[in-house]
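# what follows is a predicted structure for the sequence shown.
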Amino acid sequence: MQCIKHTQTGAVWIQRAIYNLGTSISDTGNSAVDNPSTWQAKFPYGETIHEATGRPSDGLLIIDYIAKSADLPLVVPYKNLSAAHLSACHGVNFAYSGATALSKEALAKKNITLELTNPSLDVQLGWLDDYFDGFCHNVKENCTKALSSSLFMMNFGTNDYGSAFRQNHSMEEIKKNNLVSDVVEAMKQALKKIISRGARKVLVFGVALDGCRPISLAMQSANKSATYDRFGCVRDNNDFCKYHNEVLQEGLKELREQHPDVQIVYGDLYNAMQSVFDNFKSLGFKSLTKACCDVESREKAKAIQYKDKLCGAHGTIVCPKPEEYVYWDNAHWTQKANQLAAGQLDHSRHLPQAREQLLQLIMSSSTTAMHAAMSFLNFVLLALLQLKYQNKEISPFEAHGTIMLLYILTSIIYSTALIALLLRAHQLPEIPCLATLEHISLLSGALACALLLLILAPPFGYFLLAFCGVLVLVKALLGSYQQIVGQLLDVAAISERPRDLILKVFHRSGRQEARDQAHAMASVCFQKYWIRHLLQIIC
C-alpha cells in the first residue's frame, strides 16, 4: 500500500484519513459504480460541479466538506478503489444509497419489505473488514495504533424508517415493534467493531428533518390528519426523527462510558438543518420544501424515488438556480444546503462539549504541543530580554527599533492566527483552512523567537532565521510541482480519469523517485495559492 512510509525500523502509517459508513447523504459514488445507469450517475446530478459523480445532489455532500475542513482530499468510494487507490491513503467511503441499518431479513421479521435491496450496515462492515485486513497486513507496527488518528463516521436509520412509512406502518407501531431500538443497537454493535479495529475518533450522525423532505410531504398529502409546522414540514415525521436521535444519543452515551479512551461525537444533523431553515432568508434560500427537481403527487414521488427514476427522468423539471433550494431532488439536499449543514455541525448548542470534541477530531495533539512550546519560548525570551535591559539606560526599542517592530508584527500575526484557529470551531465554512492557520501561526511564532534571539544571542538568532529561510525556499522550489500534481489529484477525487492519467505518466516514466513523489503528494494538504504551499512545511 502506497500510504506506508518505510523506515529503518519498519513500515509506519503516516496519514490521517476518513472512513465512512452510511446512506445516500454520504454516498460519493458507490451505488453509481454498481449501477452506472442510475439517475444520480447522470446529469443534471452534479451540474454545479460540472460532473455527475454519483452523488445524489447537484454538487458536493456533507462528507466532502468535512474532508475539506480537515484538509484532506475528497474521500474515495470503496467501489472505485481499483482506479483511485492514491486517495485511499486519506480514507475510504463505504456509504451506499438506500442502505439500511438492519438487514433485509431483520426488517422482514417486522413486516417491512425493502423495495430496493442495497448493501446494509453489516455488508458495509464486511467491506471495511476486507479493506483493513489488507491494510493491516502491510503495517508492521500495531494496526490499532496506526488507525487511531483517523476519523470514522456513520449515518443510518432514514431508509429503515422510510421503508416502514411507505408500507403504512404508523409511528406508534414502529416504536412498539422496537424498530428504533434495533436500528440504534445495530449501529452500536457496528461502532464497537470499528473501535476494536482501532478507531479512537468517531462521528455518528442523527437523522435530519424527514418531515421537510418533498417525498415525505408528497406521501402525506392524502393524510387529512397530518399537521405542519411554520415551514410546511410534517410535525409527526420530525417528532419521530427527534425520538430516534434521543435513543441514539443514549446509546452513544453508553458507548462513551464503555470506551472512555474513544472520542464519540454525535453529529446533530437535525438541529444543523433546523438552523438552515430558521435562517433561510438571510442564507439566500427561496424554497425550503420543494425540490429543485420538482415532485408533485404521491404517485409521482413513489415512482421517482423508489423505482430508480430520480432527477432527470421524463416529467421532472430542473430549477435554474439550485442555490435557492434546500432540496435538490425529493429526498436529498443541494450542495449549498450540504455546505451550510456541515458548518452548523461545529456549533451545536444541544451537546455541551460538541464544539471541543469536533475540534479535537481534526486538530492533532502534536500541533497543539508545538503551539504551547512556541508560546512558552516566546514568554521566556521576553523575560530574558527584560532582565538584560533592566538596569540599562535605554530600552530594547531604542537599541533595536527595527527588530522590535518586526517582532511586534510577527507576534500580532501569530496571535491572530491562533484566535482564528479557535474561532474556526464556530464558523467552519467562513474561516480559512486549518492547515493554513496552523502554518501561519507556527511560522510567525518561529520568526518571533528568531527576532528575540537576534538581540539576546545573535548567532542563534541568525541560525534560526537561516533555517526558516531554507525551509521556505525549499518549499517554494517544490511549490509549483506540488501545486500542479495536487490540483490534479484534487480533481481526480471526483473523477477517475485524471488520476488514471497521473498513474500512467509516473509509472511509464520508470522513475521510482517520481512515483514515490506522486504517491507522497496524497499526504500533503494541497491548497490553491502558492503561499499556502510555503507554509505547509511547518506542519
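Sure thing, it's come through. Numbers count the residues shown, from 1 in each chain.

# please make it C-alpha for all contacts and neighbour counts, starting now.
Will do.

# what about the nearest residue to residue 107 once chain neighbours are set aside, neighbour count?
Residue nearest to residue 107 in three dimensions, not counting chain neighbours: residue 113, with 6.7 Å by Cα to Cα, 6 or more residues apart in numbering. Taking other Cα atoms under 10 Å as the neighbour definition, residue 113 ends up with a count of 18.

# run a quick neighbour tally on the nearest residue to residue 240 once chain neighbours are set aside.
Nearest in space to residue 240, with sequence neighbours left out and distances taken as Cα to Cα, 6+ apart, is residue 171 at 7.2 Å. Residues within reach of residue 171, counting by other Cα under 10 Å, total 15.

# A further structure is provided below for comparison with the first:
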Amino acid sequence: MKIFILFCIIFACGFFENVISNANPLPYEAIFNFGDSISDTGNAEAVFPPLNPNSPYGSTYFKHPSGRMSNGRLVIDFIAAAYGLPFLTPYLNPTKDHGDIKKGVNFAFAGAGALDMEYYIQNGLKPPASNVSLSVQLDWFKKLKPTLCKSKEECDIYFKQSLFIVGEIGGNDVFSHIKLKTVEQLREIVPVIVESITKTATVEIMKACCGGSGPYHVDDKFCGAPGTTVCSDPSKLINWDGNHLTEAAYMLIAKGLVEGTFANPPLKSAPFKIT
C-alpha cells in the first residue's frame, strides 16, 4: 500500500508539473539564425585562433571574449532571452555554454557573405576571408536537420514552432566591391547615402568606442591591438569597432524587432522584456 501511495504521489507531481509547464508554452520552441559577424556567437571562434583573453571584445557582459564581435551581447542574444530561450548554440562549436541544439542553433559566421565563392572567381574579385556563404550555412542546417527531428510530421510541427532569422548578411559582399575605391568614386555609387550621412552625422555619433587614431577612432588597427584604446562607457556609443555596434545599440535594435514595429509581420509576443 505504501508503495502504491508513493507511486501515486510521484505520478501526480509529474502530471501537474507537465500541466503547469504546458499551460504557458514559450512562443517559439527554437531559434535558428543565419548571418555574418553581426550575429556570429562562436562559429568563427571555432575556426580561427582565439583572441587574447584581455581583448576588449565581450568585456561589458561576458567579461571575456565570447566569440562575438562586440563588447557584449548581440541582437540575437537579446531576442533569445526575450523568448525564454538560452543563447543559441554555434553550429561549429556545439559544446559551447553547454548549449541545447533543440532550442536553437546559430549558423552565422563572421566574414560570411550572401554570394558564393564562385561569384568572386568568375568576376575576378578578391574572395572573402572565409568560404562560408549563406548557401553554406543552409547546407549546415540541412545536415543538422535529422538530429533535430525524425519524421516529416515531427519536423513540420517543430519548425512551425521555431523562429528563423536570416541576416544581416551581404555587407561583406558590398565591402569587397567598394573597399579599394576612392571617396570620390563612392560618392558616385551611393550619393544619397553619403549626402544623408554628411548632413546629419556628427563625429561623436560615428566615433568607435574601440579603435586607433583619427577623428572616428578607426584606422587599420584591430580593436584590442597595441596602439588602440577603449572608451570608458560603451553604453553611450553606437559604434563599437568601426564595423560592429555596441551591446547598447544591439539592444535597441532587438527591442524594435521584438517589442516595436521593426518586424513585418510582427513576431509573437515575448514573455520577457529586453533589458
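Arrived safely. Given the structure is predicted, the values throughout are model-derived calculations rather than measurements.

# please state their TM-score.
Taking TM-score structural alignment, normalised by the length of the second structure as the basis, the two superposed chains have a TM-score of 0.75; 241 aligned residues with a Cα RMSD of 3.3 Å.

# rewinding a little: surely the residue nearest to residue 107 of the first structure meets residue 163?
Yes. Applying Cα atoms under 8 Å, one finds residue 113 of the first structure in contact with residue 163, separated by 7.1 Å.

# tell me the contacts of the counterpart of residue 319 of the first structure in the second structure?
Aligned by TM-score structural alignment, residue 319 of the first structure pairs with residue 231 of the second structure. By Cα atoms under 8 Å, 6 or more residues apart in numbering, the contact set of residue 231 of the second structure is 209, 210.

# switch the cut-off to 6 Å
Contact partners of residue 231 of the second structure, counting by Cα atoms under 6 Å, 6 or more residues apart in numbering, are residue 209.

# what about the closest residue to residue 371 of the first structure other than its chain neighbours, which SS state?
The shortest distance from residue 371 of the first structure to any residue other than its chain neighbours is 6.9 Å, reached at residue 442 (Cα to Cα, 6+ apart). When classified by DSSP: H, G, I helix; E, B strand; the rest coil, residue 442 of the first structure comes out as helix.

# same check, this time on residue 142 of the second structure
Three-state secondary structure (criterion: three-state DSSP) places residue 142 of the second structure in helix.

# now for it: what does it line up with in the first structure?
For residue 142 of the second structure, the residue aligned by TM-score structural alignment is residue 129.

# in contact with that match, which residues?
Residue 129 of the first structure is in contact with no residue at all, counting by Cα under 6 Å, 6+ apart.

# cool, and residue 112 of the second structure?
Contact criterion Cα under 6 Å, 6+ apart gives 36, 132, 133 as the residues in contact with residue 112 of the second structure.

# about what we covered before: tell me the spacing between the residue nearest to residue 240 of the first structure and residue 225 of the first structure.
14 Å (Cα to Cα, to the nearest Å).

# burial count for residue 29 of the second structure?
Counted with other Cα under 10 Å, the burial measure for residue 29 of the second structure works out to 18 neighbours.

# count of residues packed around residue 509 of the first structure?
The number of residues packed near residue 509 of the first structure is 11, by other Cα under 10 Å.

# residues in the second structure aligned with the helix or strand hosting residue 480 of the first structure?
Secondary structure here is read from DSSP states H and E; on that basis residue 480 of the first structure sits in helix 458-492. Matched against the second structure by TM-score structural alignment, helix 458-492 of the first structure finds no partner residues.

# on contacts alone, who are the packing partners of that helix?
Counting contacts by 3 or more Cα pairs under 6 Å, 6 or more residues apart in numbering; DSSP states H and E, the secondary-structure elements packed against helix 458-492 of the first structure are helix 434-456, helix 530-535.

# mind putting the ones you listed in CSV, mean neighbour count and distance to residue 407 of the first structure included?
CSV is the format used below for those (neighbours: other Cα atoms under 10 Å; distance: least, Cα to Cα, whole Å):
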stretch, mean neighbour count, distance to residue 407 of the first structure
helix 434-456, 23, 5
helix 530-535, 20, 19
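
# how about those, which one is nearest residue 357 of the first structure?
Between residue 357 of the first structure and these, the tightest spacing by Cα to Cα is seen for helix 434-456, at 15.4 Å.

# which of the contacts of residue 112 of the second structure lies closest to residue 267 of the second structure?
Of all the contacts of residue 112 of the second structure, residue 36 has the smallest distance to residue 267 of the second structure: 21.7 Å, by Cα to Cα.

# and the gap between the closest one and residue 44 of the second structure?
As for residue 36 of the second structure, its distance to residue 44 of the second structure is 10 Å (criterion: Cα to Cα).

# could you do residue 133 of the second structure as well?
Relative to residue 44 of the second structure, residue 133 of the second structure is positioned 13 Å away (Cα to Cα).

# got it, and residue 265 of the second structure?
Note on residue 265 of the second structure: its distance to residue 44 of the second structure, by Cα to Cα, is 31 Å.

# the helices in the second structure, which residues?
Remark: helices assigned in the second structure by DSSP state H are 2-23, 75-82, 117-122, 134-148, 152-160, 171-178, 183-189, 191-200, 203-206, 247-258.

# most tightly packed of these?
helix 75-82 (a mean of 22; mean count of other Cα atoms under 10 Å).

# show me what that one is packed up against.
Based on contacts counted as 3+ Cα pairs under 6 Å, 6+ apart, there is no element that helix 75-82 of the second structure packs against.

# give me the mean deviation of it from the first structure.
Helix 75-82 of the second structure, aligned to the first structure and superposed, deviates on average by 0.7 Å (mean Cα distance after the TM-score superposition for the first structure).

# that helix vs helix 247-258, what angle?
60 degrees (axes from the mean of the first three to the mean of the last three Cα atoms, to 10 degrees).

# whereabouts in the first structure does helix 75-82 of the second structure align?
On the first structure, the counterpart of helix 75-82 of the second structure by TM-score structural alignment is residues 62-69.

# list the contacts of the matching stretch.
Outside stretch 62-69 of the first structure, the residues that reach it (Cα under 6 Å, 6+ apart) are 26, 74, 338, 342.

# burial of the nearest residue to residue 155 of the first structure once chain neighbours are set aside, as a residue count?
Across the structure, with Cα to Cα, 6+ apart as the measure, the residue nearest residue 155 of the first structure apart from its sequence neighbours is residue 22 (4.6 Å). When neighbours are counted by other Cα under 10 Å, residue 22 of the first structure registers 27.

# right, and residue 22 of the first structure touches residue 153 too?
No. With contact taken as Cα atoms under 6 Å, residue 22 of the first structure and residue 153 are classed as non-touching, separated by 8.1 Å.
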